[in-house]
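[1] Just to be clear, the model below is a prediction. Sequence and coordinates:
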Amino acid sequence: MDRRLLEILVCPVCKGPLRYRREAGELACRACRLAYPIRDDIPVMLEEEGRTLNDEDLKDLG
């Protein structure tokens, strides 16, 4: 993922910051508890494509 792109992307639901989860291949929003997939180096920033984060995922976000 391009660092400059990561700096400007925000959660499409709450407009909050996103954390890049390299191993999972997704961008995660702690506030909404949603993670958006990255496919072919392109973030899929659609609410319906997001998956709900579980408690373990949230611990990883810090």
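    Right, received. Where do you want to start?
[2] C-alpha only now, for contacts and for neighbours.
    OK.
[3] which residues touch the closest residue to residue 35 other than its chain neighbours?
    Of all residues not flanking residue 35 in the chain, residue 28 sits nearest, at 4.1 Å (CA to CA, 6 or more residues apart in numbering). Counting by CA atoms under 8 Å, 6 or more residues apart in numbering, residue 28 touches 18-21, 34-36.
[4] Likewise for residue 32?
    Contact analysis of residue 32 by CA under 8 Å, 6+ apart lists 13-14.
[5] and here's the other structure:
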Amino acid sequence: MKIDDWLLEILACPNCKSPLRAEPEVDELSCTSASCGLVYPVRDDIPVLLVDEARKS
């Protein structure tokens, strides 16, 4: 997964607006909020930040 650090700094969870954390071993972005906890897929190095595509961690 290739997501630049500057992009990761500005990405936020579309559900709760909390920062996202990269999980490169599974090609996912995790919401850092304990109350939200959604995990978003990254496909072909493109984050899919759709709540409908996310799963609960």
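    Arrived safely, thanks for sending. On a predicted model such as this, the values are computed, not experimentally measured, just so you know.
[6] that older thread, over in the second structure, tell me which residue corresponds to the residue nearest to residue 35 of the first structure.
    Alignment note (TM-score structural alignment): residue 28 of the first structure maps to residue 30 of the second structure.
[7] how near is that match to residue 56 of the second structure?
    From residue 30 of the second structure across to residue 56 of the second structure, the span is 9 Å (CA to CA, to the nearest Å).
[8] and for these two, which residues touch both?
    In contact with both residue 30 of the second structure and residue 56: 37-39, using CA under 8 Å, 6+ apart.
[9] thinking again about what came up before, can you tell me the SS state at the match of residue 28 of the first structure?
    On the three-state scheme (DSSP: H, G, I helix; E, B strand; the rest coil), residue 30 of the second structure is labelled strand.
[10] mean deviation of the strand ranked longest in the first structure from the second structure?
    Of all segments of type strand in the first structure, defined using DSSP state E, the longest is strand 34-39. Strand 34-39 of the first structure differs from its equivalent in the second structure by a mean of 0.4 Å after superposition (mean CA distance after the TM-score superposition for the first structure).
[11] residues in contact with the next helix or strand after that strand?
    Counting by DSSP states H and E, the next helix or strand C-terminal to strand 34-39 of the first structure is strand 42-43. Residues from elsewhere that reach strand 42-43 of the first structure (CA under 8 Å, 6+ apart): 26-27, 36-37.
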